[in-house]
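Trainee: sequence plus predicted model, see below.
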Amino acid sequence: MQSIQVGQLKSDFSNILHLVQEEGETFIIVYGKNHKKVAMIVPYDPYIENQEERKFGLYKNKGSVRFSDDFAMSEEELLGL
């Protein structure tokens, strides 16, 4: 993983894209005098794009938990001290 200034990215954009595509390189784009990290260029992964959207709540209303009225546990018992 390499860091690259915005100015260098502008002048070497084609070469950097080639390195990302062919070599699998990753670049962190830094900006300004303080070299603030602002973005990242990573190789494209078609697997991520083709994934189905995850569905949340598949088990909603399919389980429950009950505690008895006399249930009590100290912090020490919980932590195993």
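Mentor: Looks like it came in fine.

Trainee: rest of the way, CA atoms for contacts and neighbours
Mentor: Fine.

Trainee: all helices of the protein, in order?
Mentor: 6-11, 13-18, 46-50, 75-79 (DSSP state H).

Trainee: Serialize those helices to CSV and add fields for mean neighbour count and distance to K37.
Mentor: Formatted as CSV, the helices of the chain follow (neighbours: other CA atoms under 10 Å; distance: least, CA to CA, whole Å):
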stretch, mean neighbour count, distance to K37
helix 6-11, 13, 10
helix 13-18, 14, 17
helix 46-50, 8, 24
helix 75-79, 8, 39
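
Trainee: here comes the other one, which I'd like you to weigh against the first:
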Amino acid sequence: MSAVTIAEAKAHLSELVERAAGGETVCVTRRGKAIAKIAPLDQPRKRVDVAALRALTERMPLQTEPSSEFVRRMRDEDRY
């Protein structure tokens, strides 16, 4: 595990995230003491099954009113 200061982390955040995505853990320090850790996720994200998603959206009924009216109606009906 490598260590970087806060200033270095701010300046090179994209690079640190890429390193974490590659499996490396990076420790962020302040005044020589560890305060945070940038680490890869334990489980990789699942791939989206495009065919299943398309089949699901095709079965959904079409919206009968414009979204602006729907949101306005939901907001007005649920007043506190």
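Mentor: Structure received. Nothing here was measured: the structure is a model prediction, and the numbers come from that model.

Trainee: before we move on, the earlier item: save the helices of the first structure as a markdown table, and put in distance to I28 of the first structure too.
Mentor: Shown next, in a markdown table, are these (distance: least, CA to CA, whole Å):
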| stretch | distance to I28 of the first structure |
| --- | --- |
| helix 6-11 | 10 |
| helix 13-18 | 11 |
| helix 46-50 | 20 |
| helix 75-79 | 41 |
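
Trainee: Y31 of the first structure: which of these is closest?
Mentor: Y31 of the first structure sits nearest to helix 6-11 of all the helices of the first structure, at 6.0 Å, using CA to CA.

Trainee: S14 of the first structure pairs with which position in the second structure?
Mentor: The alignment partner of S14 of the first structure in the second structure, by TM-score structural alignment, is S14.

Trainee: distance of its match from A21 of the second structure?
Mentor: Distance of S14 of the second structure to A21 of the second structure, given as CA to CA, to the nearest Å: 10 Å.

Trainee: tell me which of the helices of the first structure lies nearest to A39 of the first structure.
Mentor: helix 6-11 (10.1 Å).

Trainee: distance from that closest one to the second structure after superposition?
Mentor: Its aligned residues in the second structure lie a mean 0.2 Å from helix 6-11 of the first structure after superposition (mean CA distance after the TM-score superposition for the first structure).

Trainee: strands of the first structure, start to end?
Mentor: 2-5, 27-31, 36-41 (DSSP state E).

Trainee: tabulate those in TSV, adding columns for mean neighbour count.
Mentor: Shown next, in TSV, are the strands of the first structure (neighbours: other CA atoms under 10 Å):
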stretch	mean neighbour count
strand 2-5	14
strand 27-31	19
strand 36-41	13
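
Trainee: dump those strands to CSV, plus distance to E77 of the first structure.
Mentor: Output for those, formatted as CSV (distance: least, CA to CA, whole Å):
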stretch, distance to E77 of the first structure
strand 2-5, 48
strand 27-31, 46
strand 36-41, 45
